[in-house]
Structures are given as C-alpha cells and as structure tokens.
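Q: Need coordinates for the below:
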Amino acid sequence: MTTTLLRIATAGSVDDGKSTLVGRLLHDAKAILADSLDDIARTSAERGFGGETPALDLALVTDGLRAEREQGITIDVAYRYFSTANRSFILADCPGHVQYTRNTVTGASTADAAIVLVDARHGVLEQTRRHLGVLSLLRVPQLVVAVNKMDLVDWKEQRFSEIETQILDITAELGIKRTAVIPVSALNGDNIVDASAHSDWYAGPTLLGLLEALEPERGQGTARLDVQYVIRPQGALAPGLDAEQYRDFRGYSGTLADGELSVGDTVQIISNGQPATSTIKSIRNSHGEVTTALAGEAVLVELTGEIDIARGDTIIAGEPEVPVRQIEANICVLSPNKITAGQLVLIKHGTKVARAKVQSLDHVINVVDFSRSAATELQLNDLARITVRSSAALAVDEYQNSRTAGSFLLIDPNSGATLAAGIIEAQNAAA
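A: Predicted coordinates for the structure are as follows:
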C-alpha cells in the first residue's frame, strides 16, 4: 500500500465539466468538510441547481472565489489537498480558457500526473490539443484523459473508442509515453471513485483507483541542494554539541532536489567563486541527525573543511559538473509586460538570483500543432524558445534530467514582477 504524495494537475476545454469532476472526486472520496458541504448546498439551492430536485453543484468545490462563482467560470489555479487511506494528494485545478495558458503551465509544472477532460459529445478540440501540447512541453510523467459526459452519448462504447484512438495518436506524436483513457460521468459519479454499471465494456480502473496506484517519477537525478540559509551558532548551546563543536559549526540548509545524499558523500560546490569539493560530514532533518536524506526533504548539511558558501550556491553530489552561463529554454510568458531580444532581466534558478540578458527570441511555439514562427516580441501566454545569458555561472541541468535544475524564472529588475517561467532544453558552458 502506497502512502506517497501525488501532485495532480487538471485541465480541459471550457464547459467540459472539469470543476464538476474535481468536486465529484473530492466529494466521493469524502474529502470535503461538513461546513463546506453546507455552503455548497446553500449556494446550489440559491442558483436552483437540480431544478425541482435540489442537488449539489460540485463545481463550486473549486470555484472558491466569489467573482468566479458569479461568472460561472474558473479563472485561476485552485489548489486542493486531500487524502485517502492509500495516498495523499495535492490537486491543482487549472482554468480551461485559452487566455489562461500561463495558469495551466503554473499548475502542471510540478505535477506527477495530469487529468485532461474531453467532452464525449464534442471530442478532441483545439484547446484539448493545446493542453496536451503544454503537458508534453512540461514532460508531465503520467497523463490521464477522462472522457466526460458519457451519459449524454448513452455510454456508447464506439464513441469512447473513437476518442481514445484519437487521444493515443496525439500523445504518441507528442512523445507522451504513459497515457490512460477513462470513460466517466462527473455529474453522476460514474467511474470516478466507484465503477459504473453503465460501462460493462470498460475493464480499466476508476479515476481514483488509477491515481492511487500511480508511482510518481521524481528524485531520480543527481542529488543537489540549493543553499537557502547558512546556519551559524547563535544564543544558547545547541543540544548534542559540545562547546568546541558549537563554536565551529556551520550548516547549509535547503530542500534536497533529486537523488539521495549520505554522510561521507563527495560533493561539489557551485558558487560565484571557484568551484570547490568537499565531503558530507553530517545531515540533519526535522527529526534530528540522519545518515541519508532523500529528495524532497528539508535538510541541514555540514561539510568538511572551510569553504566560502552563501545563499544561492549549490551543493551537488557525484561527478563534478561544469556551471554554465548561457542556456536555451522554452518559456511561458506570465506577465502582460512584453519580452524582447536584448532585454535585461534577472534570472532566478534555485535560490540564486543573477543579472541576465535575453540574447535572442528563437521562435514562438504553437502547441496545437507544434509549428514554429519567428517573433520580435513575446506577449502574455506566449510559449517560445529563447536564449538567455546569465552574468553568474549557474548549476543547471536539462529539464528532462531534473525538473528542479532545469527550471527557472525571469524577473523584471525594476518592478520585481515575474516575467516568465522557463524550462532548460540546452546549455552552453562557454564563458
């Protein structure tokens, strides 16, 4: 029985029933508090949902903002946390509108799996292709396509098979290797948590059953720690340390990304100074001193020798890596401020922030068909390939190897606003 955390993103075209599906999933998994159910019931009654037979409008579970409820649409990423007996989940409910592509990128960037809804009546739409394209660019490991509103096509197996074939053809073309397609009715709860009596021709798992069985693909790369704080002795003597140890102690804290780190491991330190090597002397987590730390753990490590390390530096296990200054990346523009070639920005990679320059706008990506076109400027929601040059050496990796080492933000140096999020496709170690 697995108890690991699974991060899920949801996406779908407008009116595919995505919010209803999320609400049904949480409701049938008994993950909605009683007072929230009362609020949903009251709002549903006020809207006359269900007609003469009052029912719960489960779309309200995720449309938590009053403005969104009044418009009847989802306009931002809504995060929900829930657990079953087998697993804990973080669910990012992304908007379906094309003008909110940036929100889909935000919600899917850390997802272990993504649920994409398709209306059984309409099949695969342009926005469906757009979402599949974004998920492909972000290399989300597992894709689940829920063919919703099967009750409105009389649960016809032939209609489901047509959509399933089309989805599998598209995902194969995009290089998405793990795709599951499930027939559902979010409104009625068919194949969400419990198997449907209307789809005896379907032998696969329910949506929740599949999500509980998935194994997240994370933490397999080289262990790396982006230093967030340098811990030095302050105040009273720390428990477990004698006076000499306390005086000489210097620890480096952060969240371990990828792999595992053990006492005795040889590590490389990437900083603004010359690269240095050291050995892990001790590791501490929230439970105390340990011999090994795993990806995702917040840790405090102590190294042998005296090395100048500061916030923004990176501690990497294994073979020495060459820090780089120039990278090629796919970005999604998150700000209404335009991005142009030659623009000066700040680049945030891990905990390091450095001055940088947008060297070139290589092309804009149309994620519906993956065609490319030239551009002189990038606008909100654009997806594009650019080349960036940093003033400081960065301990990067390609996104396909490490989501943490392969991602970054571009920031406006004047306002501090986030301009774009990027994933690294190639790197250049040349000065």
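Q: from here on, contacts and neighbour counts on C-alpha atoms
A: Will do.
Q: Would you agree L409 is in contact with T351?
A: No: using C-alpha atoms under 8 Å, L409 is not in contact with T351, being 10.9 Å away.
Q: Pick out whichever of these two has more residues nearby.
A: Set L409 next to T351 and count neighbours by other C-alpha atoms under 10 Å: L409 wins out with 20 against 16.
Q: run this one through as well so I can compare:
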Amino acid sequence: MSDVETKEAVYVTDQLIADDIDAYLVQHEHKTMLRFITCGSVDDGKSTLIGRLLYDSKMIFEDQLDALQSDSKKVGTQGQEIDFALLVDGLAAEREQGITIDVAYRFFNTEKRKFIVADCPGHEQYTRNMVTGASTADLAVILIDARKGVLVQTRRHSYLCHLIGIKNIVLAVNKMDLVDYSQDVFDRIVEEYGAFAREIGIESFTALPISGFKGDNITTLSDKTPWYKATQYAGITLVEHLETVEVLSSVDADKPFRLPVQWVNRPNLDFRGFSGLIATGSVRAGDKIRVLPSGKTSTITRVVTYDGDLEEAVAGQSVTVCFADEIDCSRGSVISIADNPPQTADQFEATFVWMADEAMVPGRAYWLKVGTQMVSATVQEPKYEVNVNTMEKLAAKTLELNAIGVAELTTDKQIVFEAYADNRTLGGFILIDKMTNATVAAGMIHFSLRRSQNVHWQAVDIDRKQHAGLKNQRPAVLWFTGLSGSGKSTIANLVEKKLHRMNRHTFLLDGDNVRHGLNKDLGFTEADRIENIRRVGEVSKLMTDAGLIVITAFISPFQADREMVRSMLPEGEFFEVFIDTPLKVAEARDVKGLYKKARSGELKNFTGIDSPYEAPRNPEIRIDTTVISPEEAANLIVDTLLGDA
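A: Prediction:
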C-alpha cells in the first residue's frame, strides 16, 4: 500500500471513528430519563441493589472500587466479595448500624436510558424521608427479603407509593440465594403481596426474583432461576424493565398545557417573558393561553431557551414564553391552554402525610406551597387517619409524626389547582411551619369543596378607606399579649379611654368578655385557643374595615397565631403590644386566683404553668410593667399609635 493509500485509509478510519463518536453523543443526548426509588423494610437489600446497578453499569471509578474493596474487608465481607451497600450508605451512622437513614440519590446510565435512583430508608421513623424520595419518582422498586416475606414497612411503603401516584411498581423478591432460589417461596410472596396490592388500589405490578448480592436477574437472566422464564413476567431482567417502562414525562405530555411561573424574565426593556418548568402538555408559538388566577388571555409569540427558540416545548422542559399582549402575570401564576384551564378554589379535601415531630394543630396557620404558589392555610381536624397495616379509617383529633390522614384545608386566597391524580405539580403541596420554616407535611389535593365554589365576595361601593375617612383616622389593631395578670386589660382600658377623649373611634375586645358570647363554645386546649384567636382576628378585621381602631386584650400565647392575625390585615395596621411581666410578678398578683388553681391541678392547660407562652420576638411596642406604671404605658402606646399614623 502506497503512502497516499495509507494516509487515505487512516483518514477514512478516523472519519468513521469521529462519526461513531458523534452518533454516540447524539444517542446519549436524547436518552430519556427515569427517576425511580428503592424502598421496603430495613435490611431488605435496597442499598446493595443500587450498588450492584452502579457496579454493573460501569459507573464506579477505579479509586472508588479500590476504596470499596478495602471498606468491604473492614466491615467483614468474606473472600473477594464486595459489599455494594457501602457505595450508597454514605452516613457514618448508616454504616455503623447497617441501615439507610437519609435519602441517597445516585446517577447511572445504560445504552438505552439515564437513571436517577433514590435509596429510601426502611425504618418507620424515617417515613418522611421516603416520601421525599418518592415525590418525583416514575417507578418504585419495592424490595422484599425472600426469608421474611411481606412486612409492615412493605405495606406502608407500597401504600405511600400508590398514594403519591407512582403507577409503575416493581416487586423485587431479593436474597433469593438465601432460600435456594425456591419458586415456591417466590410464588407465595407474590400471591400475598398481590392480595394486599389489590386492596389498596394497585392495579398491576411486575415481580422479579433477584439477588442484589450475587447479581441474579439484575442485568442478565440467572441460570439459578430457570422457572422464572415461564412466569407471566417472561423472564425480563430488572435493568431491561427499567429501560423500557414508560416514564412520567411522556404521560404528562399528553395532558393539557400547564406552566407554573417561577419568575418574570426581564433582562432589558426589549424583552419580557415568563419562565418555568412545564408541568403537563406542550406549547408552541401561536397557541392561545390563559393566565390564572387573573383569567386574562393572550397568544404565545415565542418559546425561548438558553440554546435558542423552540418550535415546541413539552412537559419536563424549562422554558421562557412570551405573550402578544401586556397582561398581568407573575411568580405563582399558572399559564394554561386557553380553552381548558385548571380550577381555582380556597377550600379542599386532601390527604396529609405528617412529617414533623410536633403533632398537627387544627386551626393553626401554616404556609402552603403548591407549585410556585405560596399562601397561608389552615387545616381542620382530620376526618380520619389511615391504618396502613389494615387500611382501616380511624377517628383522629390530630396527626402525629408519619401519620397519614384526610382533612379539609382552607387557604387565605384562591389558588390554581388540579386533583393530584391528574397533576402532581398543581395537586401536590407541602405545609411549612411559619415560625421555623420547617416542612411539617406533604399533601395531595383530592378536590375543592363545593362551598368554595358557591360562596363569592360581594362587591360593595363603600370600602374601608371611605369608612376610615369619615372617622378621620387610620384603622389599626392594638393587639395586647402577655401572661394572665400581666396588666393587659388594665392598660388596654386606659388606652381606649385616652383615645376616646381624643375623639377617636375605638372598640375594645377583651379575652374574658368574648368568651361569654362569640367564643363561649371554646375551651382551653391548644386547638381551642387557636380557634379563639382566629375568630377574634376575623372580628378585628371586620372592625378595621369599618374604620375603627380595635384594641384587643388576649393572652394569645402562640406566636404563629398572632402572626396569623397580622397576615389578615394590611401592612402597618397591626401593632403587637407585648405586656412583658415576669411570671413571678404576674403570679404574685393573681387577681382572679387562677394561678393558685393551676398550681393545685384544678385548672388545666393554664398558660405559664402547664401550657407554654411564646413571647413576641419583635413586637411593635414592649411594655415592662416592672419599670413603668399602667398610666405611663398607656401614654406610650397612644403616642406610638398616633405618631405612626
């Protein structure tokens, strides 16, 4: 072969290699993504299975493999075997106990698909972590130890997966090597699980006999289970099933277009677009759209991404869309197809998975986040709690950690929603504690309550501004809070007398007086205290609408409830007045003899004794009654109120 022919051959070979590389990159660029979780009871082999998947898919670097082999020897793995669970169980506590605590996310890919897998904890106390991992999953691999069969956590995790809306369930009967690959054991477990699955509404599942430790039926069919090929599952391996199952985004693409707006994209005066992740459906330039909750309509002019404009974008893609018209649209709005929009409402029935150590408090205000919308919401007393072992509906006053129940939910303004079964993004939500910002619950909306659709705001011609103008004053709420005996009522009464002499229109709501009428049906439990404050807050709001200066004197021991009232009013109209009197001083006064009764046990749930008082963090006015007199305190409060006005 001449030099010219050799150079040409080398060129052709290099070109073929380059073409192969380009084809490979294009193939991997357009791979679909499957998100799945592994769950089940403790020590069913979840972490080992994921480690095996990473190992078999060549997703472990040499130094990681060396470290893994070294760690495997340290924890007592015999011979040359590798403890694959160590790839996933990253926390020291997990390695020490041999369990998974946190949700561990791992990434791997095969020739056909990319994967994100979440290894969820098996202990009941970490159910909230499991819910977090399952919330974005397309598929769940529920592992069962072949030696133990269906356990309580198997049932719990299966129910949660079904509740969260995971349609693709894989029942992986693991550790088949420890039961001699017995078909009878496999069939018995599948039959038992199938009966339970039908009971909770799981219509179908795929069952596989595997060994995560030995690698049986993970990437290749095992010769140890020849009988498996004759089952209804036709001898498919776990990886083959993961590569071919339908992903959630492909299902969502066939639904009506929904785009929750995350932010308004305004880099300069010549561009204005609305950015977010498409939850369902597809969109292209020329589509007629509707923005909710305003209901305004327009037409899409562009679908923009970092890489340029798209002809069409589908569910799962992050885009910026531009409108033909200048209409109101901001974070929290939902852009939908014009002729098939989602609903809006402010009252719902929903299922809750309680995730906080502190029990749910009916009537307390929490932040509710659904999609990109954030509103204030209260939860009513549960209709029932679900016993996941028996599926029995139990009466419940509240929900404790890891409890699952159904309750009614009310938001302070209408939100855009769809039933969770139809749209995870607009039907799923979390509740956030207003004081700690901790997530306390995850939930799924079933439907809006009919009364939320039938009760509407009636427009009036005379508004709160005109009422206040007639009285020549700015409405306000002076919210006195402090321990019993602190001097709230005394100082509040003096404040009203001073304002009255100044021709101000006022009304005093005293805690004891209100309980003789409006709130006579309420006791002193935490839930009743919250409802007591909520009602007073609503009355105060109505009175400020009438243009009044409202003075309230309530212990109101919980910070969250005082903030709930603050959120009802326009900014600047709520004045928190903390009557700061030490417990010893208040108890020494004990004008009504209440502390004495509380100390003797005659009076339960008394604030400061056997019920907590949460002192205001940043009150507008703080009165130290050990330093100034009630008269001086009243003068200070009036000066602050009118000076601020």
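Q: Now do the strands in the stretch 201-350 of the first structure.
A: For the stretch 201-350 of the first structure, strands defined by DSSP state E, counting those that start in this stretch occupy the ranges 224-226, 229-231, 251-257, 260-262, 266-270, 276-285, 288-290, 292-294, 298-303, 314-317, 324-333, 339-340, 344-349.
Q: The third one vs strand 298-303, what angle?
A: When you say that, I think you mean strand 251-257 of the first structure. Angle, strand 251-257 of the first structure to strand 298-303, by axes from the mean of the first three to the mean of the last three C-alpha atoms, to 10 degrees: 130 degrees.
Q: Contacts for strand 251-257 of the first structure, please.
A: The contact list for strand 251-257 of the first structure, computed with C-alpha atoms under 8 Å, 6 or more residues apart in numbering, reads 219, 223-232, 293-303, 404.
Q: can you tell me what part of the second structure that strand aligns to?
A: Aligned by TM-score structural alignment, strand 251-257 of the first structure falls on residues 273-279 of the second structure.
Q: Go ahead and measure how far the matching stretch is from the middle of the chain.
A: 20 Å (C-alpha atoms, centre = their mean, to the nearest Å).
Q: A172 of the first structure and R129 of the first structure, how far apart?
A: According to C-alpha to C-alpha, to the nearest Å, A172 of the first structure and R129 of the first structure sit 13 Å apart.
Q: the more surrounded of the two?
A: R129 (20 against 12).
Q: Let me see the contact set for the more buried one.
A: Neighbour list for R129 of the first structure: 367-369 [criterion: C-alpha under 8 Å, 6+ apart].
Q: Repeat the analysis, applying 7 Å as the threshold.
A: Neighbour list for R129 of the first structure: V368 [criterion: C-alpha atoms under 7 Å, 6 or more residues apart in numbering].
Q: mean shift of the biggest strand by length in the first structure relative to the second structure?
A: Under DSSP state E, the strand in the first structure containing the largest number of residues is strand 352-366. Following the fit onto the second structure, the mean deviation recorded for strand 352-366 of the first structure is 1.5 Å by mean C-alpha distance after the TM-score superposition for the first structure.
Q: Spatially nearest residue to the alignment partner in the second structure of T404 of the first structure, not counting backbone neighbours?
A: Alignment note (TM-score structural alignment): T404 of the first structure maps to T425 of the second structure. Using C-alpha to C-alpha, 6 or more residues apart in numbering and skipping the chain neighbours, the partner closest in space to T425 of the second structure is G371 (5.4 Å).
Q: For the alignment partner in the first structure of that neighbour, give its distance to L225 of the first structure.
A: By TM-score structural alignment, G371 of the second structure lines up with G350 in the first structure. Taking C-alpha to C-alpha as the measure, G350 of the first structure falls 9 Å from L225 of the first structure.
Q: just L256 of the first structure next, same as before
A: 5 Å.
Q: Look at those two and report which has more neighbours.
A: Comparing L256 of the first structure with L225 by other C-alpha under 10 Å, the one with more neighbours is L225, at 28 against 25.
Q: Test my guess that R372 of the first structure contacts N366.
A: Yes: counting by C-alpha atoms under 7 Å, N366 is a contact partner of R372 of the first structure at 6.2 Å.
Q: ok now the longest helix along the second structure, how far from the chain's centre?
A: Ordering each helix of the second structure by length in residues (DSSP state H) puts helix 3-29 first. The chain centroid and the centroid of helix 3-29 of the second structure are separated by 50 Å, computed with C-alpha atoms, centre = their mean.
Q: cool, and stretch 352-361 of the first structure?
A: Mean C-alpha position of stretch 352-361 of the first structure versus that of the full chain (C-alpha atoms, centre = their mean) differs by 23 Å.
Q: what does it rub up against?
A: By C-alpha under 7 Å, 6+ apart, the residues outside stretch 352-361 of the first structure that reach it are 312-313, 341-348, 375, 385-392.
Q: Next, format the strands of the stretch 201-350 of the first structure as CSV and append distance to E162 of the first structure.
A: Formatted as CSV, these follow (distance: least, C-alpha to C-alpha, whole Å):
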stretch, distance to E162 of the first structure
strand 224-226, 45
strand 229-231, 54
strand 251-257, 41
strand 260-262, 44
strand 266-270, 52
strand 276-285, 51
strand 288-290, 53
strand 292-294, 43
strand 298-303, 47
strand 314-317, 48
strand 324-333, 32
strand 339-340, 41
strand 344-349, 43
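Q: deepest of those, which one?
A: Ranked by mean neighbour count, those are led by strand 224-226 with a mean of 27 (mean count of other C-alpha atoms under 10 Å).
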